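Engineer: would you be able to build a 3D model of this:
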Amino acid sequence: MLDVRKLRLLRDLAHLGTIAAVAEAHAYTPSAVSQQLAALEREAGAALLARTGRRVALTPTGRVLVTHAEDVLAALERATAALAATRTGLSGPLRIGAFPTAMRTLLPPALVALGRAHPGLDLCVEELDPAAVPPKLRDGTLDVALVHDYDLVPIEPDPALETAPLLDETIFIAATGPRDLPACRDEPWILASPGTLCHTMTVRACEAAGFIPRVRHHADDFVTVLTFVAAGQGVAVVPELAAAPVPGGVVLTPLETRRRTRLAYRAGAARHPAVSAFADALGARPPGRRGTARGGGRHGQQ
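Structural biologist: All right, here's what the predicted structure looks like:
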């Protein structure tokens, strides 16, 4: 019989890439992770990892087992959700992740509504970039999260996660006068921090317009970004959620690309009462609960 805890370690190795990263995610030592994976190989009766020096990679058999591990873990989530549905009332922690503009706009009214409807829930929120969400959902640090991606930066599917669509946003060029993207070729730019989705999206949008942005400032808070634009410090790309209020002297010109915001959770957890209650408070529609939602599906990163 294969051990579920060891299957989870193998699944996380497939996502995280190194034993050290798996150990950090689970608060184990690398030695302990290696021992558990070696025990899983004995249980499976086959080599799951190919070792070259200090590096490991999944064998074809290991990749097959990871696929089945995802199904097993999703089934456990569904069982957990079914058990939770038999209880009266919602209580305990609900750990929520959200990106900064969602923290400021979408989340506060949802938290108020959820707190009134389910006062037994202990709502715990963490602000983070969407790229940091998938590992925190997989390891149970978060229960649900608000994430986003862009037409120009689509997210690769992650079989461990599912999403429900929430909203699509227009993306704008913010400048001191109306101008399209090609007209910003020679302007200084204000970009988000490297490694964030917003940074990657802006660079790709500029590249699609035939140039590489000349970066003057890095700022992740869009209020700051718009203030800098108003001060003549450069141009920037901002999503609709972040575009209000607009400082005097700043003109927003819409682009064709869009940003999509979604509610993310572990595969199999859509029917968990706490996840359903949070989705209701946001107006999201998890697939399989109230009909198939437009754009619903699986999500992963970042």
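
Engineer: please count neighbours and contacts with C-alpha atoms only from this point.
Structural biologist: Fine.

Engineer: what segments of the chain are helices?
Structural biologist: Under the criterion DSSP state H, helices of the chain are mapped to 4-16, 19-26, 30-44, 60-85, 100-105, 107-117, 133-138, 197-208, 222-230, 273-282.

Engineer: I'd like the structure of this one too, to check against the first:
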Amino acid sequence: MLDPRKLHLLRELARRGTISAVAEAVTFTPSAVSQQLSALEKEAGVPLLERTGRTVTLTPAGRLLVEHSHAVLEQLERAAAALAATRGGPTGPLRIGAFPTAARVLLPPALTGLTGAHPGLEPMVAEIDPADVSAALGAGALDVALIHEYDFVPPVTDASIETEPLFSEAMYLTNRPSIPDARTDAWITERPGTLCHSMAIRACQAAGFEPRVRHHIDDFDTVLAFAAAGQGVALVPRLAATAPPPGVTLTRLLLSRRTLAAFRKGYGEHPAVRAAITAFHEAITHLRSLSISASQ
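Structural biologist: The predicted model follows:
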């Protein structure tokens, strides 16, 4: 019989690439992870790993087992969710990940509604880039997360993660009527490796040029302050542009950012996760009342 806990470690190895990275994610020692994976190989009866010095890669059998592990672990998540539902209302810690603008605008009203309806819940929020969410959910560091997807950028969630759409928002360009008009400007983007940065670069490439990036800034309030100071142009989502500072004009573009709730497959019906997603949906009515000063 294959041990699901060991299957989880094998899937984490496929996702993270090294035993040390798996150990850090699941708070084991590297030696303990290695021992568990060796035990899984014995249970499977075939080699799952190829070891070359300090490098470990999955064999074809290992990759096949990872593919099957998604369905196995999903069913176990469903079982855990069903058992939790028999215990009554949701209680205890609920670990929520969110990107900064959602944490600032969406989560305060959502958490007010969530804890009001379920006082036994203890929400704990951590800011995280959507690109890191699959790994955090897979390792059990988060129970549910708010992520975003952009035009021009493929989704970053993997096969172990399920999502539920929440809302879509327009993107805006600062101080220029269109992206092609910003061809010769300096640009303000987020850090390389973030979805926001990839979106800005690819939107410019779709307009026929490579942007000249001067500043890398993740906080959209700071981005807008830099734009107001004449330090460059930027793309900002509606949530970040409800009150632009003096000196910043906003032009709505035919680009969008979509916000979704993400959770491990099979875990979406867990009472605490479902309560959080319900609170997110209810908080959307607050967001719909927001207005933006923008040229059309």
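
Engineer: which of the helices of structure 1 sits closest to V215 of structure 1?
Structural biologist: helix 197-208 (10.0 Å; CA to CA).

Engineer: whereabouts in structure 2 does that closest one align?
Structural biologist: Aligned by TM-score structural alignment, helix 197-208 of structure 1 corresponds to residues 195-206 of structure 2.

Engineer: mind listing what's buried along the matching stretch?
Structural biologist: Buried residues in stretch 195-206 of structure 2, counted by 16 or more other CA atoms under 10 Å: L195, C196, H197, S198, M199, A200, I201, R202, A203, C204.

Engineer: before we move on, what about stretch 134-144 of structure 2?
Structural biologist: Neighbour-count burial for stretch 134-144 of structure 2, counted by 16+ other CA under 10 Å, picks out S134, A135, A136, L137, G138, A139, A141, L142, D143, V144.

Engineer: same question, stretch 9-23 of structure 2
Structural biologist: Neighbour-count burial for stretch 9-23 of structure 2, counted by 16+ other CA under 10 Å, picks out L9, L10, R11, E12, L13, A14, R15, T18, I19, S20, V22, A23.

Engineer: with stretch 241-260 of structure 2 instead?
Structural biologist: Going by neighbour count (16+ other CA under 10 Å), the buried part of stretch 241-260 of structure 2 is 241, 244, 248-252, 255-260.

Engineer: same check, this time on stretch 67-86 of structure 2
Structural biologist: Within stretch 67-86 of structure 2, the residues that count as buried by 16+ other CA under 10 Å are S69, H70, L73, E74, E77, R78, A79, A81, A82, A84.

Engineer: likewise stretch 99-108 of structure 1?
Structural biologist: Buried, per 16+ other CA under 10 Å, within stretch 99-108 of structure 1: F99, P100, T101, A102, M103, L106, L107.

Engineer: just to revisit the earlier point, just give me the closest of the buried residues of stretch 241-260 of structure 2 to T157 of structure 2.
Structural biologist: L260 (11.0 Å).

Engineer: now the equivalent of that closest one over in structure 1: closest residue in space that isn't a chain neighbour?
Structural biologist: Aligning on TM-score structural alignment places L260 of structure 2 opposite R262 in structure 1. The shortest distance from R262 of structure 1 to any residue other than its chain neighbours is 4.5 Å, reached at P165 (CA to CA, 6 or more residues apart in numbering).

Engineer: before we move on, the earlier item: dump the buried residues of stretch 9-23 of structure 2 into CSV; add distance to T59 of structure 2 as well.
Structural biologist: Below are these laid out as CSV (distance: CA to CA, whole Å):
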residue, distance to T59 of structure 2
L9, 15
L10, 11
R11, 13
E12, 15
L13, 12
A14, 11
R15, 14
T18, 14
I19, 15
S20, 19
V22, 18
A23, 20
